[in-house]
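**Student:** Show me the folded form of this:
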Amino acid sequence: MAHLDGKPVTTDDVLPLALTGYGHFTTMRADADHRIRGLALHLDRLVRDCGTVWGAALDTGRVRQFVRQALAGQRGPCVVRVTVYDPAVAVGHPAAADQPQVLVTVRPAGAMPPPPLRARSVPYERDLPQVKHCGLFGALHVRRAAQLAGFDDALFVGLDGHVSEGATWNVGFIDDAGTVVWPQAPVLPGITMKLLQQQVEHRITPLTLARAKGMRAAFATNTSIGVRALTGIDDAPLAVEDPVLSTLHEAYLSIPGEEP
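**Tutor:** Predicted coordinates:
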């Protein structure tokens, strides 16, 4: 069941969010013991984005309380989404909404890592990429188009020709020397990406699409999937059985979770 500020949510509560799509969120994978990797970073994101989107402060103690409440009685790994929005928001005058509330939803988590994916490159840049906001239409539209074309997902390429991120994931690469390479571009500062950067040596550099396709291997990261290999980009194949991919996966799983 979904809860808004700790109370069961009603249709009237979420209708403004459905009609405007104005809000921000974070998604966290909770293990069977309800511990969450990178929880402090998720809370930092919510505080930062709340200031950007709403011009308001966010009480992380209350967020923790709501997450604990949502996880109570849950068995097995699950995905917790915390969405921050104001039920008073309206299309005509969004500036009048400045009292955000906390919506918490829970769903079962899938296997980690999921099977490798094949990405289709698309020219696309997200609005306000540094914020994990609810404006997902563009990203889901290009994901749908990629899937209809026979791919699994979309990989974004900016107007400058540089690779940035996936529809709902960060992307990383492994070069011929076995070094982990992250694109330097306007991207969402993903929590899984940050955790991996703390664990594994890497470099960050601009990557053209041609250079990205020439890498030894590539992978997608987000909280729900951990580290997921890419089988290819467009018609360029990539290795999915690479020792560095295994190292990244093991490094991520070794990170201890935090209690909400």
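
**Student:** can we go C-alpha only for contacts and neighbour counts from here?
**Tutor:** OK.

**Student:** helix/strand/coil for Val63?
**Tutor:** helix (DSSP: H, G, I helix; E, B strand; the rest coil).

**Student:** Just give the number of residues close to it.
**Tutor:** 22 (other C-alpha atoms under 10 Å).

**Student:** That one reaches Gln101, doesn't it?
**Tutor:** No - with contacts counted by C-alpha atoms under 8 Å, Val63 stays clear of Gln101, the gap being 9.9 Å.

**Student:** part of a strand, is Thr192?
**Tutor:** No - using three-state DSSP, the assignment for Thr192 is helix, not a strand.

**Student:** OK, contacts around it?
**Tutor:** Listed by C-alpha atoms under 8 Å, 6 or more residues apart in numbering, the contact set of Thr192 reads Gly38, Thr221, Asn222, Thr223, Gly226, Tyr252.

**Student:** Relative to Gly214, how far out is the third one?
**Tutor:** For Asn222, the distance to Gly214 under the criterion C-alpha to C-alpha, to the nearest Å works out to 23 Å.

**Student:** Repeat that for the fifth one.
**Tutor:** Relative to Gly214, Gly226 is positioned 23 Å away (C-alpha to C-alpha).

**Student:** which one of those two has more residues nearby?
**Tutor:** Gly226 (23 against 18).

**Student:** Grab the nearest non-local neighbour of His202.
**Tutor:** For His202, ignoring the flanking residues on the chain, the nearest one in space by C-alpha to C-alpha, 6 or more residues apart in numbering is Val180 at 4.7 Å.

**Student:** Am I right that the one you found is in contact with Gln199?
**Tutor:** No - between Val180 and Gln199 there is no contact under C-alpha under 8 Å: 11.3 Å.

**Student:** Tell me which two in the contacts of Thr192 are the farthest apart.
**Tutor:** Gly38 and Thr221 (13.4 Å; C-alpha to C-alpha).

**Student:** which one of the two has more residues nearby?
**Tutor:** Set side by side, Gly38 and Thr221 show more neighbours around Thr221, with 24 against 20, by other C-alpha under 10 Å.

**Student:** so that one, which of the three states?
**Tutor:** strand.

**Student:** Could you also give me the structure for this second sequence? I'd like to compare it with the first:
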Amino acid sequence: MAQLNGRPVTVEELAKLALTNYGHFTSFRIEDGCVRGLGLHLDRLIRDCRELFGADLDAGRLRHHIRNAAPATGTATVRVTVFDPAIDPGSPDLARDPHTLVTARAAAGSAPTAFTARTTTYVRDAPEVKSVGLFGSLHHRRAARLNGFDDALFADPTGHVSEGATWNIGLYDGSDVIWPDAACLSGVTMRLLRQAHRHRTMRVRVSDLAGMEAAFATNAAIGVREISRIDGVAFHPAHPIIEALRTAYAAVPPETI
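**Tutor:** Next comes the predicted model:
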């Protein structure tokens, strides 16, 4: 299912998005017409649209478009992408008519398993924006996988941990959940967990990882997923904090679209 402003999208419109690659999005898991953190997802779309296009989106129309494209029952992964089909790469400043593309696909059925990550020095362009420009993230993910890891964890040039390729990272030092204080995307799942569980925010160097008891990734598709190893540092994938965070996230009441 793919709809642009509530109607079937054309190949020409999708080609413009693919070839120009300027826009932003949010994605989430929908269960029987409900989404955890839906208001935060809509806020992200509205905020990023002002940043990239200088235009306002209407939350009511966003909900309407999502309802039209998403299944009313069952579970699916929905992505809402905002872009201007009339954009000209030579004059992106004239792209001021953002359209809303809603796509839905089957959600993953199996529970996520523990994974490994390799640190790499990289900061995304405009890291606070959930941009459609995924080249850098996927390039580093590919390199990590070719070197025997499952994914990439980014650190800035000063050696401080920021975020994963498409996820936020959280840590546990034996006392508190720690979210790295860094330039990164403020993920909806991370924000919900910050509200639901005690935590601290602090700068975390790559060298600090060896002193942590547990590490985990969060995003709307996977919820909370344990990390078993970062570089040469191993973590206990069955640490009780992982289940505690999953329980806290599951207790967040979903919002009806």
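
**Student:** Quick TM-score on the pair, please.
**Tutor:** Remark: TM-score between the superposed chains equals 0.98 [TM-score structural alignment, normalised by the length of the second structure]; 257 aligned residues with a C-alpha RMSD of 1.0 Å.

**Student:** In the second structure, where's the longest helix?
**Tutor:** Longest helix in the second structure, counting residues (DSSP state H): helix 38-53.

**Student:** From Arg203 of the second structure, how far off is the equivalent of Gln198 of the first structure over in the second structure?
**Tutor:** Matched to the second structure by TM-score structural alignment, Gln198 of the first structure sits across from Gln195. To Arg203 of the second structure, Gln195 of the second structure is 20 Å away according to C-alpha to C-alpha.

**Student:** Please apply the same query to Asp176 of the second structure.
**Tutor:** Counting by C-alpha to C-alpha - Asp176 of the second structure and Arg203 of the second structure are separated by 14 Å.

**Student:** Please apply the same query to Ala107 of the second structure.
**Tutor:** In terms of C-alpha to C-alpha, Ala107 of the second structure sits 34 Å off from Arg203 of the second structure.

**Student:** Pick out whichever of these two has more residues nearby.
**Tutor:** Higher neighbour count among Ala107 of the second structure and Arg203: Ala107, with 17 against 13, using other C-alpha under 10 Å.

**Student:** Just give the nearest non-adjacent residue to the more buried one, would you?
**Tutor:** Ala76 (4.4 Å).

**Student:** did I read that right, that neighbour in a strand?
**Tutor:** Yes - per three-state DSSP, Ala76 of the second structure lies within a strand segment.

**Student:** So what does it match up with in the first structure?
**Tutor:** Under TM-score structural alignment, Ala76 of the second structure pairs with Cys78 in the first structure.

**Student:** same thing with His160 of the second structure?
**Tutor:** By TM-score structural alignment, His160 of the second structure lines up with His162.

**Student:** Ok, Thr256 of the second structure next?
**Tutor:** Under TM-score structural alignment, Thr256 of the second structure pairs with Glu259 in the first structure.

**Student:** Grab the nearest non-local neighbour of that match.
**Tutor:** Arg35 (4.9 Å).

**Student:** Now do the contacts for that neighbour.
**Tutor:** Arg35 of the first structure neighbours (C-alpha under 8 Å, 6+ apart): Gly257, Glu258, Glu259, Pro260.

**Student:** overlap between the residues you listed and the second structure?
**Tutor:** Retained in the second structure (both residues aligned by TM-score structural alignment, their matches' C-alpha atoms under 8 Å) from the contacts of Arg35 of the first structure: Gly257, Glu258, Glu259, Pro260.

**Student:** rewinding a little: Provide the aligned range in the first structure for the longest helix of the second structure.
**Tutor:** With TM-score structural alignment as the criterion, helix 38-53 of the second structure aligns to 39-54.

**Student:** How far off centre is that stretch?
**Tutor:** 13 Å (C-alpha atoms, centre = their mean, to the nearest Å).

**Student:** how close does that stretch sit to the second structure?
**Tutor:** Comparison of stretch 39-54 of the first structure with the second structure after fitting gives an average deviation of 0.4 Å (mean C-alpha distance after the TM-score superposition for the first structure).

**Student:** still on that earlier bit, check the spacing between the match of His160 of the second structure and Gln184 of the first structure real quick.
**Tutor:** Distance from His162 of the first structure to Gln184 of the first structure, by C-alpha to C-alpha: 8 Å.

**Student:** Can you pull the residues that touch both of these two?
**Tutor:** With C-alpha under 8 Å, 6+ apart as the test, His162 of the first structure and Gln184 both reach Pro206, Leu207.

**Student:** which of those two has more neighbours?
**Tutor:** A direct count of neighbours by other C-alpha under 10 Å for His162 of the first structure and Gln184 places His162 higher, at 22 against 15.

**Student:** Test my guess that that one contacts Leu207.
**Tutor:** Yes - counting by C-alpha under 8 Å, Leu207 is a contact partner of His162 of the first structure at 5.3 Å.

**Student:** Can you give me the neighbour number for Phe83 of the second structure?
**Tutor:** If you count neighbours by other C-alpha under 10 Å, Phe83 of the second structure ends up with 27.

**Student:** Contacts only, for it.
**Tutor:** Contacts of Phe83 of the second structure (C-alpha under 8 Å, 6+ apart): Leu17, Tyr22, Gly23, His24, Pro98, His99, Thr100, Leu101.

**Student:** Show me what Leu134 of the second structure aligns to in the first structure.
**Tutor:** Leu134 of the second structure maps onto Leu136 in the first structure, by TM-score structural alignment.

**Student:** how deep is its match tucked in, by neighbour count?
**Tutor:** Neighbours of Leu136 of the first structure using other C-alpha under 10 Å come to 14.

**Student:** What of Glu258 of the first structure?
**Tutor:** Around Glu258 of the first structure there are 13 residues (other C-alpha under 10 Å).

**Student:** before we move on, back to that, settle it for me: which of Val180 and Gln199 of the first structure has more neighbours?
**Tutor:** More neighbours surround Val180 than the other of Val180 of the first structure and Gln199, with 23 against 14 (other C-alpha under 10 Å).

**Student:** In the second structure, what sits opposite the more buried one in the alignment?
**Tutor:** Under TM-score structural alignment, Val180 of the first structure pairs with Val177 in the second structure.

**Student:** Perfect, I'm done here.
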